[in-house]
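>>> quick check, what structure comes out for this input:
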Amino acid sequence: MRYLVWFSRVFVGVLFIISGLIKLNDPVGFSFKLEEYFSQGVLDLPFLMPLALGISIFVVILEVVLGVFLLLGFKPRFTVWSLLLMIVFFTFLTFYSAYFNKVTDCGCFGDAIKLTPWESFTKDIILLVFVLILFKGQRFIKPLFQTRTSWILAGITVLACAIFANHVLNHLPSVDFRPYKIGANIQEGMSVPEDAPKPIYEYAWQFKVNGEDKVVVTNGEYPSVDGEFVGVETTEIQKGYEPPIHDFTIEQNGEDLSAQLLEEDKLVMVIAYDLAKSNQEVFEDVAVVTKKAASNGYKVIGMSASSIDRANAIREEHDLDFDFYFTDETALKTIVRSNPAILVLERGTIQQKVHYNDIDKLKL
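Predicted coordinates:
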């Protein structure tokens, strides 16, 4: 039991630290995932949606801290109870998502490692087993250092997490795991290789044969049945290849102009997924830098999921000398974790990406 507890201690501690740090690198992205869980179509807790970012930061810092506490053997009773309550909650959440097909990606490891709902649930079941081992063998969890040293290391962990969270919130994630990272080409991200796996469908053909219902299942071919055809139900049993970027458009008046605009040699995108939630004061700086970009030969466009009326109002209020195009809100949230933000592209390749606090660092 002693060795089993030691293995569980290291395994659970390291996994919680890795999972927490990945999400701590992008707490805004994790807050978007929490908003999805809190939405009416999932847990129906809309009153928690405005608190999603605060909850996100608390949860990811707690994950890292509990992982460190476990490895140090510091406050074992508190640590093990906290781990148990957290993993029970996460196991329920991932099972609910998987069984009812509510949230297709739990966000357990941010954008670094994508897990299907059932993979997430399986991962949590395995973790739950190891946490239960720790719970049963608490007496074998001995501190690595004296109490004073453990308190110092615990304090350093909390302080370091808080400083890092503040940095990424006021700038951008230190490591970008998304398909829109600097150096990525958007057109290439949307392309599908010729040899990519195709989706596989199952077809349930319904017939009336001698007055009775008959169902024949095939993978596509029409069955030879001597009866009256009633209908067919199609089920995707195996997903095909999905390109990293699959929901990106730049629309105006219902027309997708992304292919044309992504061929621009010098393109500046001002991205604001929701103009009502944008930092309004920053648009004064946006106006200055975009006029400079236009004078240097850049094509400047705005991209938002907000209405045309709101976009026009923002343009007039802040003297913005460019047009806004419509893009899906989820895509814009994925592109950059800032509202607003600015991207610089060269023929579809992202050259620069800055948070609104770093607009002065743009090189035009």
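
>>> C-alpha only now, for contacts and for neighbours.
Will do.

>>> show me the strands in the stretch 251-364 of the chain, by range?
251-252, 255-256, 267-271, 299-304, 323-326, 341-346, 349-355 (DSSP state E, counting those that start in this stretch).

>>> tell me the helix or strand right after the host helix or strand of Glu36.
Glu36 is part of helix 27-38 when elements are defined by DSSP states H and E. Next along the chain after helix 27-38, taking DSSP H and E as the criterion, comes helix 52-72.

>>> what packs against that next one?
helix 2-24, helix 27-38, helix 76-100, helix 147-170 (3 or more C-alpha pairs under 8 Å, 6 or more residues apart in numbering; DSSP states H and E).

>>> can you list the buried residues in that helix?
Residues of helix 52-72 classed as buried: 52-53, 55-57, 59-72 (neighbour count, 16 or more other C-alpha atoms under 10 Å).

>>> second chain to compare with the first, below:
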Amino acid sequence: MENKCLHRALVVGVNVCRFLLAAVFIFSGFVKANDPFGTAYKIQDYLEAWGLLQVVPQFVPYVGSMAMGAFEFTLGVYLLFGIHRKATSTLLLLVMAFMTPLTLWLAIDNPIADCGCFGDAIILTNWETFGKNIVLLLAAITVFRYRKTYIRKLVTEKVDWLIALYTVVFIIVFSIYCVRELPVFDFRPYHIGMNIRQGMEIPEGVKLTTYETTFIYAKDGKEQEFTIDNFPSDSTWTFVEAQTRVKEKGYEPPTHDFHLTSQEDGTDLTEEILNDDNYTFLLISPNLRHADESGMDLFNEVYDYCSEYGYSFLCVTASSDEDIAMWQDNTGAEYPFAIMDEITLKTIIRSNPGLLLLKDGTILNKWSVNNIPDEYQLNAPLDQLPIGRLEPPNTWHKIILVFGWFFGPLIFLTLCDLGWLEWSKKKKKKESRS
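You can find the predicted model right below:
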């Protein structure tokens, strides 16, 4: 009786670890595939912290981002269904054996505020991430230890190859779609329906984040750190750099970094844009030098449309005056330009360039460079068009669609495969009788 109870406890415990790991890796891989650019930016942060950003080719973070999403999602699905148990459990253990000490270093040294494990869907502190990885490492060790005895397949040998192959194809296609269009699920503060002005407001009585700025000065070949309170009075000290750190974490408005400055004369345009009760199109490009110019004719058409109906149109970028001038020469752009922080622009839209539609500070719509509205869609004033109206959130509709696209074809292909096997059996029996 005691052995039976122990056996049952082991079966339950091992499979709890199995499904926990599967759920975490499926979710982690999916959110990375949903937002490949966001993951690529996080990889760039890691490379910068290690001093490798200038050494590694520019395409590596983007390829690595898609590979990470596909790898994690595939491992999670394989573990869920019990496919390739030996290889899956081994790879999971190796991943956790690498990630756990890495997140310990992040927690102690804090070179990056957020590890980016779950993208923008769930933000964890570095210590929370390390704690999470300790649990997952113990779960991975348990699954690896008992992979042969207590990990059972949820599918038969006849269809496991089909699930294995389709999982890889699905997540790669989904990731490519999100690169070409925009993330299916937008977890960032600048999502459709967000009122930027309200997102910048600070509730009364909340404790704000406090920062501490330190100044590095050098003298006689030695560097020393100073604060504003013990600033060096000796003029022989030479300024090296200033560093700002979070002294105490507090409340930060979701859209605290939305600030627009006119490129022409330096005027602050933030309030003008956010308080405009008419429509405003913002052409967003963090870096014009590396922007995709394939949709420039459509952008120019949108600008002409705005001129006709009296809507505002701005190109918002973090590029230099030289790059802006080059862009104007290459594209024939006649619209005005405004300057904003590059990180903020990358957060607003995952496309370079992309298009944003605002009204009274609310984001009504977003388009990547690959689906800019054309003259057939912009054939009347915006208040008469579907794209000029804020649609209700359709998150559950998207979730059902994604589940449908994964399980629908998978079930269909599985039934086809089983039907083929059954037909082959009957055919062999018929041939053997004759």
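
>>> Lys42 of structure 2 and Asp374 of structure 2: what is the separation?
Going from Lys42 of structure 2 to Asp374 of structure 2 by C-alpha to C-alpha, to the nearest Å gives 33 Å.

>>> out of the two, which sits in the busier spot?
Lys42 (20 against 14; other C-alpha atoms under 10 Å).

>>> list the contacts of the more buried one.
Residues in contact with Lys42 of structure 2, defined by C-alpha atoms under 8 Å, 6 or more residues apart in numbering, are 115-116.

>>> 10 Å instead, please
Contacts for Lys42 of structure 2 (C-alpha atoms under 10 Å, 6 or more residues apart in numbering) come out as 36, 48, 61, 65, 112, 114-117, 119.

>>> please apply the same query to Thr330 of structure 1.
32, 247-248, 273, 305.

>>> in structure 2, what residues pair with the helix holding Glu36 of structure 1?
For helix 27-38 of structure 1, the aligned range in structure 2 is residues 36-47, judged by TM-score structural alignment.

>>> check the mean deviation of that stretch from structure 1.
In the superposition with structure 1, the average deviation recorded for stretch 36-47 of structure 2 is 0.9 Å (mean C-alpha distance after the TM-score superposition for structure 1).

>>> and the helix holding Glu36 of structure 1, how far from the chain's centre?
8 Å (C-alpha atoms, centre = their mean, to the nearest Å).

>>> can you count the residues close to the residue lying closest to Asp268 of structure 2 once chain neighbours are set aside?
Spatial nearest neighbour of Asp268 of structure 2, excluding adjacent residues (C-alpha to C-alpha, 6 or more residues apart in numbering): Thr261 at 4.5 Å. Neighbourhood size, Thr261 of structure 2 [other C-alpha under 10 Å]: 18.

>>> which ones are touching the aligned partner of Phe27 of structure 2 in structure 1?
In structure 1, the residue matched to Phe27 of structure 2 (TM-score structural alignment) is Ile18. Taking C-alpha under 10 Å, 6+ apart as the criterion, Ile18 of structure 1 is in contact with 12, 24, 63-64, 67, 109.

>>> next, find the distance separating the aligned partner of Arg147 of structure 2 in structure 1 from Trp81 of structure 1.
Residue pairing (TM-score structural alignment): Arg147 of structure 2 is matched to Gln138 of structure 1. Here Gln138 of structure 1 is placed at a distance of 10 Å from Trp81 of structure 1 (C-alpha to C-alpha).

>>> which neighbours do the two have in common?
Joint contacts of Gln138 of structure 1 and Trp81 (C-alpha under 10 Å, 6+ apart) are Leu132.

>>> ranges for the helices of the stretch 251-364 of structure 1?
258-261, 283-295, 308-318, 329-335 (DSSP state H, counting those that start in this stretch).

>>> same check, this time on the stretch 101-250 of structure 2
Using DSSP H, counting those that start in this stretch, helices in the stretch 101-250 of structure 2 cover 126-145, 157-180, 196-199.

>>> single out the most deeply packed of these.
Of all the helices of the stretch 101-250 of structure 2, helix 126-145 carries the top mean neighbour count, a mean of 20, counting by mean count of other C-alpha atoms under 10 Å.

>>> for it, which helices and strands make contact with it?
Where contact means 3 or more C-alpha pairs under 10 Å, 6 or more residues apart in numbering; DSSP states H and E, helix 126-145 of structure 2 is packed against helix 2-34, helix 85-109.

>>> burial check on the counterpart of Val282 of structure 1 in structure 2, number of neighbours?
The criterion is TM-score structural alignment: under it, Val282 of structure 1 has Gly295 as its aligned partner in structure 2. With neighbours defined by other C-alpha under 10 Å, the count for Gly295 of structure 2 comes to 16.

>>> got it, and Lys426 of structure 2?
Neighbour tally, Lys426 of structure 2, other C-alpha under 10 Å: 12.

>>> and for Ala97 of structure 2?
Neighbours around Ala97 of structure 2, by other C-alpha under 10 Å: 18.

>>> counting neighbours, what do you get for the equivalent of Ile271 of structure 1 over in structure 2?
The pairwise alignment with structure 2 assigns Ile271 of structure 1 to Ile284, based on TM-score structural alignment. A total of 28 residues lie near Ile284 of structure 2 under the criterion other C-alpha under 10 Å.

>>> now do the same contact list for Ile284 of structure 2.
Ile284 of structure 2 makes contact with 291, 314-318, 338, 340, 345-346, 348-356, 368-369 under the criterion C-alpha under 10 Å, 6+ apart.

>>> repeat that with 7 Å
Ile284 of structure 2 makes contact with 315-317, 345, 352-355, according to C-alpha atoms under 7 Å, 6 or more residues apart in numbering.

>>> and for Ile192 of structure 2?
Ile192 of structure 2 touches 363-365, counting by C-alpha under 7 Å, 6+ apart.

>>> need the counterpart of Leu159 of structure 1 in structure 2.
Per TM-score structural alignment, Leu159 of structure 1 is aligned with Val169.

>>> now do Glu212 of structure 1: how many residues are near it, please.
Count around Glu212 of structure 1 with other C-alpha under 10 Å applied: 8.

>>> hmm, back to that, just the buried ones from the contacts of Thr330 of structure 1?
So, by 16+ other C-alpha under 10 Å, the buried ones in these are 32, 248, 273, 305.
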